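Asks: sequence? don't have it. structure:
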């Protein structure tokens, strides 16, 4: 489908076909059997509404000690490898970038949100972030380099991919809401968001 550009964000609607999405979900089941989803808390101790895990050399952690990348799951096991399908997508969309070192896995139920934030915990902000949506539709809001000001929103559907590089790499963005029962990909509903990034 046609590439969309919104505020320097590159949106690739329907990048993954339904069959490819189903294969990705099977890959994720294997990953989550080894590194189960956890409900992180903010440094202030407030539980987040999403549940998280990861694949790759590093996973992103949020707890009382702060936000950071760690080489092991909170249980102490190493993170599983990033699926080859996602590595091929990365190479296709951002061929000049270094190989991703983390695939963050976020699971949203119908009530979950992700407030406006920047991805700035990585060492090299010149490297892109690539985001994959699976499952129920989500309202993705895109902002500016600083908090506040005008924003724009778009509904992300299962199989859509967003590339954040250039000015979009450090722009504020978030998920305002998830529209329940808009996909049959996940048997229990909800949305999975995968974000691949270079950490070091």
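Replies: Looks like it arrived, so ask away. As the structure is a prediction and not an experimental result, all values here were calculated from the model. Numbering: from 1, shown residues only.

Asks: Could you use CA atoms for every contact and neighbour count after this?
Replies: Will do.

Asks: remind me, longest helix of the protein?
Replies: Of all the elements of type helix in the chain, the one with the most residues (DSSP state H) is helix 18-34.

Asks: packing partners for the next helix or strand after it?
Replies: Moving toward the C-terminus from helix 18-34, the first helix or strand encountered (DSSP states H and E) is strand 51-56. The elements that strand 51-56 packs onto, with contact taken as 3 or more C-alpha pairs under 8 Å, 6 or more residues apart in numbering; DSSP states H and E, are strand 59-63, strand 102-108.

Asks: Return the most buried member of these.
Replies: Among the helices and strands packed on strand 51-56, the stretch with the highest mean neighbour count (mean count of other C-alpha atoms under 10 Å) is strand 102-108, at a mean of 23.

Asks: ok, residue 29 - how many residues close by?
Replies: Using other C-alpha atoms under 10 Å, residue 29 is surrounded by 13 other residues.

Asks: which residues touch the nearest residue to residue 185 once chain neighbours are set aside?
Replies: With sequence-adjacent residues excluded and distances taken as C-alpha to C-alpha, 6 or more residues apart in numbering, residue 185 is closest to residue 135, at 5.4 Å. For residue 135, the contacting residues are 157-158, 182-186, 189-192, by C-alpha atoms under 8 Å, 6 or more residues apart in numbering.

Asks: go with 7 Å
Replies: The contact partners of residue 135, taken as C-alpha atoms under 7 Å, 6 or more residues apart in numbering, are 158, 183-186, 189-192.

Asks: dropping in the other structure now:
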């Protein structure tokens, strides 16, 4: 199945698809908020622009990103970390919009994690060919809290593995409005995004936007 095929029939009704203990896809959970979420992302990027970060090994990430919240995730030759200051602007990251906070809390509660209050939202921008290699989210001081990931724009294939690199990952098509939540026993599972296939969405053009909510501190 290609991204174009499942883009033709996006989920329009909410349903929950378990991925494992503490992990679930909430189909169409953010669909009604999609246009406002994209508009808010444009406003955030006007303050803290998208950029391609450098890994500690000197590689340029194919996914462009920015942040909002009290801290943001950054990467450079010194390593991966959270910082309250945007290194490009020298100013604090934009505050997290109330819409973002509400959506993240409601999605986490739906997945069985009530009381989620994220302090960081990573905003990723994928264009055709961009990918996110398999990794664990290990930089958060409060890894007892879940991860909430919101898909907007063109479709992608999300990979969700286990806690060892030898586990064959699930390949999960995600479309505009889908939300993935993982925590508890699955919090440290490896995950990633396969190279984005060419497609088009009326709100984002050829782009996929992703919001990833975390409690970092």
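Replies: Arrived safely, thanks for sending. Computed from a prediction, not measured in an experiment: that's the story for all the values here.

Asks: I'd like the helices and strands packed on strand 51-56 of the first structure laid out as CSV, including distance to residue 168 of the first structure.
Replies: Formatted as CSV, the entries for those read as follows, by distance: least, C-alpha to C-alpha, whole Å:
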stretch, distance to residue 168 of the first structure
strand 59-63, 20
strand 102-108, 18
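
Asks: who wins for proximity to residue 82 of the first structure among those?
Replies: Proximity to residue 82 of the first structure (C-alpha to C-alpha) singles out strand 102-108 among those, at 6.5 Å.

Asks: could you give me the residues in the second structure that that closest one aligns onto?
Replies: Aligned by TM-score structural alignment, strand 102-108 of the first structure corresponds to residues 120-126 of the second structure.

Asks: Average offset of the matching stretch relative to the first structure?
Replies: Averaged over the aligned pairs, stretch 120-126 of the second structure sits 0.5 Å from the first structure after superposition, using mean C-alpha distance after the TM-score superposition for the first structure.

Asks: Now for the alignment partner in the first structure of residue 198 of the second structure, how many residues are close by?
Replies: For residue 198 of the second structure, the equivalent position in the first structure is taken to be residue 180, counting by TM-score structural alignment. Under the neighbour criterion other C-alpha under 10 Å, residue 180 of the first structure is assigned a count of 16.

Asks: Am I right that residue 180 of the first structure is in contact with residue 111?
Replies: No - under the criterion of C-alpha atoms under 7 Å, residue 180 of the first structure makes no contact with residue 111, lying 8.9 Å away.

Asks: Could you double-check that residue 78 of the first structure sits in contact with residue 71?
Replies: Yes - applying C-alpha under 7 Å as the test, residue 78 of the first structure and residue 71 come out as touching, 6.5 Å apart.

Asks: Enumerate every residue touching the residue mapped onto residue 28 of the second structure from the first structure.
Replies: Under the alignment (TM-score structural alignment), residue 28 of the second structure maps onto residue 14 of the first structure. Counting by C-alpha under 7 Å, 6+ apart, residue 14 of the first structure touches 1, 159-160.

Asks: Of those residues, select the buried ones using a ChimeraX command.
Replies: Here is the ChimeraX command that selects the buried residues among the contacts of residue 14 of the first structure (16 or more other C-alpha atoms under 10 Å):
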select :159,160
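
Asks: Leaving out chain neighbours, which residue sits closest to residue 155 of the second structure?
Replies: Excluding its sequence neighbours, the residue lying closest to residue 155 of the second structure (C-alpha to C-alpha, 6+ apart) is residue 175, at 4.5 Å.

Asks: Quick one: map the one you found onto the first structure.
Replies: Applying TM-score structural alignment, one finds that residue 175 of the second structure aligns to residue 157 in the first structure.

Asks: do residue 146 of the second structure as well
Replies: Using TM-score structural alignment, the partner of residue 146 of the second structure in the first structure is residue 128.

Asks: what about the nearest residue to that match once chain neighbours are set aside, neighbour count?
Replies: Once its chain neighbours are removed from consideration, residue 128 of the first structure has its nearest residue in residue 165; the separation is 4.6 Å (C-alpha to C-alpha, 6+ apart). The number of residues packed around residue 165 of the first structure, counting by other C-alpha under 10 Å, is 19.

Asks: Residue 79 of the second structure now?
Replies: The local packing of residue 79 of the second structure (other C-alpha under 10 Å) involves 11 other residues.

Asks: now it: how far from residue 47 of the second structure?
Replies: 24 Å (C-alpha to C-alpha, to the nearest Å).
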